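**Student:** Curious how this folds, go ahead:
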Amino acid sequence: MDLEHLAQIRQNPLVFAPGGLRHLVLEVVAYAADEAESDGGGHCTVTLHADGSVSVADAGRGTDTRLDEHGHAVKKPIMASKDLRFFDHPGTQVLPDGQPRRGMSVVAALSEWLVHTNRRRGGAWTQRYEHGVPVTDLVPIADDGTTGTVVHFRPDGLPGATDGELARLLSSWEVLSVEMDDRRLS
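**Tutor:** Coordinates of the predicted model:
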């Protein structure tokens, strides 16, 4: 965990998430697109919940999680530390909103809370973060035989996005079909 990195993001939210919620959703969907690209195609669902939270669910491999020498689950620390492939890396991938990809730590740091549910062959876990800081360990959940990731988060005071604008941007990935489920109150 990199508290200094998370604080830097929180001090400059519109630098790291220009466009607010729209950019955060694109950061999460980019990981589903990575999975889809490695599998030759995929699908994810973006749900806009009535409480202002958003979830992105895919059926990829799930986030790399392994057991340590004591049999405890350990996963990549992508939520609470820099993704060195993207964050402040020259020539990084540009997301469909025209802004650079920075990684999941931006989403976690700029969210009041984020719950990461991860299903892989051989196990399933969930973990909760508040402003990017893990507040639970990896908690095992029932393995239902599926794989994939659900990132459910509630952004902390960032501007939203219109349905049409978000739908247009989400259709930008050729290898990933994206469904939008808007459950917000009208």
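**Student:** CA atoms for contacts and neighbours, from now on please.
**Tutor:** OK.
**Student:** Doesn't Arg22 belong to a helix?
**Tutor:** Yes. Counting by DSSP: H, G, I helix; E, B strand; the rest coil, one finds Arg22 located in a helix.
**Student:** so it makes contact with Ala167?
**Tutor:** No. Arg22 lies out of contact with Ala167 (C-alpha atoms under 8 Å); the separation is 10.0 Å.
**Student:** Tell me which of the two has more neighbours.
**Tutor:** Set Arg22 next to Ala167 and count neighbours by other C-alpha atoms under 10 Å: Arg22 wins out with 21 against 15.
**Student:** burial count for Met180?
**Tutor:** 15.
**Student:** likewise Asp51?
**Tutor:** Look at Asp51: counted by other C-alpha under 10 Å, it has 10 neighbours.
**Student:** For it, pull up the helix or strand it's in.
**Tutor:** Element membership for Asp51 (DSSP states H and E) is empty, with no helix or strand holding it.
**Student:** distance of it from Asp182?
**Tutor:** Relative to Asp182, Asp51 is positioned 11 Å away (C-alpha to C-alpha, to the nearest Å).
**Student:** What strand or helix carries the most centrally placed residue in the chain?
**Tutor:** Nearest to the mean C-alpha position of the chain, by C-alpha atoms, centre = their mean, lies Val28 at 3.3 Å. Taking DSSP H and E as the definition, Val28 sits inside helix 21-39.
**Student:** one more, for comparison:
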Amino acid sequence: MASDPRDRVSTTHDGARDVDHGHLDQVRQDAGAAPVGLEHLVLEVLAYADEEAESRGARGTAVVTVHDDGSVSVADDGRGTDTRRDATGRVVRKQVMATQDLQLTGRDDAPALPDGRPRCGISTVAALSTWLEHTNRRRDGAWTQGYEHGVPSSDLVDRTEALR
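**Tutor:** A predicted model of the protein is given here:
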């Protein structure tokens, strides 16, 4: 598999883009007409985690925590978002938060979540979140990146040692 995200075959997200501003703007515009709601956003995160576990032939475990300030944390034991080093050694993550899910976009038959609404992809969660922090653990490390309305607001921060 290619280590530069622009060289990857795009099966789930556009690997040539770090951020799809048009997609993120459209998600926010559509939500203004028909609010998605917190329950749906949490279900999107859980569906993503379940999909990652299923890809390993496993069932995962997730813990959802609602904090006093109204924010929500979801922790799961999945394989983590595809993260690797590019040709220069820089860590890059598949931009699932900032680009549309190609498997779900434009499908009239997208799978329904338990709330009855069709699945839209994890980027919907990021686009509709004022802020989001994604911590990713893989076999070879752990990294955190912040997002504001789906746009990365920080670089990937190596958390490998802190999370051991």
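**Student:** ok, back up a step: leaving out chain neighbours, which residue sits closest to the residue nearest to the centre of the first structure?
**Tutor:** Excluding its sequence neighbours, the residue lying closest to Val28 of the first structure (C-alpha to C-alpha, 6 or more residues apart in numbering) is Met104, at 6.5 Å.
**Student:** what do we get in the second structure for the one you found?
**Tutor:** Superposed on the second structure with TM-score structural alignment, Met104 of the first structure falls opposite Ile122.
**Student:** which residues of the first structure fall in strands?
**Tutor:** Using DSSP state E, the strands of the first structure run over residues 42-48, 54-58, 65-67, 73-75, 111-120, 123-130, 133-134, 139-140, 148-155, 176-182.
**Student:** list the contacts for the match of Met104 of the first structure?
**Tutor:** Residues counted as contacts of Ile122 of the second structure (C-alpha atoms under 8 Å, 6 or more residues apart in numbering) are Glu44, Val45, Tyr48, Val96, Met97, Asp101.
**Student:** ok, so of those, who is nearest His23 of the second structure?
**Tutor:** Nearest to His23 of the second structure among the contacts of Ile122 of the second structure: Asp101, at 9.9 Å, using C-alpha to C-alpha.
**Student:** Was I right to think Asp42 of the first structure contacts Gly60?
**Tutor:** Quick fix: residue 42 of the first structure is Gly, not Asp. Yes. Using C-alpha under 8 Å, Gly42 of the first structure makes contact with Gly60 at a distance of 7.4 Å.
**Student:** Those two: who's more crowded?
**Tutor:** Gly60 (26 against 20).
**Student:** Tell me which residue of the second structure lines up with the more buried one.
**Tutor:** Using TM-score structural alignment as the criterion, Gly60 of the first structure maps onto Gly78 of the second structure.
**Student:** separation between that match and Ala127 of the second structure?
**Tutor:** 22 Å.
**Student:** Please pull up the equivalent of Gln29 of the second structure in the first structure.
**Tutor:** Under the alignment (TM-score structural alignment), Gln29 of the second structure pairs with Gln11 in the first structure.
**Student:** before we move on, what about Glu51 of the second structure?
**Tutor:** Aligning on TM-score structural alignment places Glu51 of the second structure opposite Asp34 in the first structure.
**Student:** Identify the residues contacting the alignment partner in the second structure of Phe86 of the first structure.
**Tutor:** Using TM-score structural alignment, the partner of Phe86 of the first structure in the second structure is Leu104. By C-alpha under 8 Å, 6+ apart, the residues touching Leu104 of the second structure are Ala110, Arg119, Cys120, Gly121.
**Student:** quick one: Leu104 of the second structure and Glu44 of the second structure, what's the gap?
**Tutor:** Counting by C-alpha to C-alpha - Leu104 of the second structure and Glu44 of the second structure are separated by 12 Å.
**Student:** repeat for Pro111 of the second structure
**Tutor:** 11 Å.
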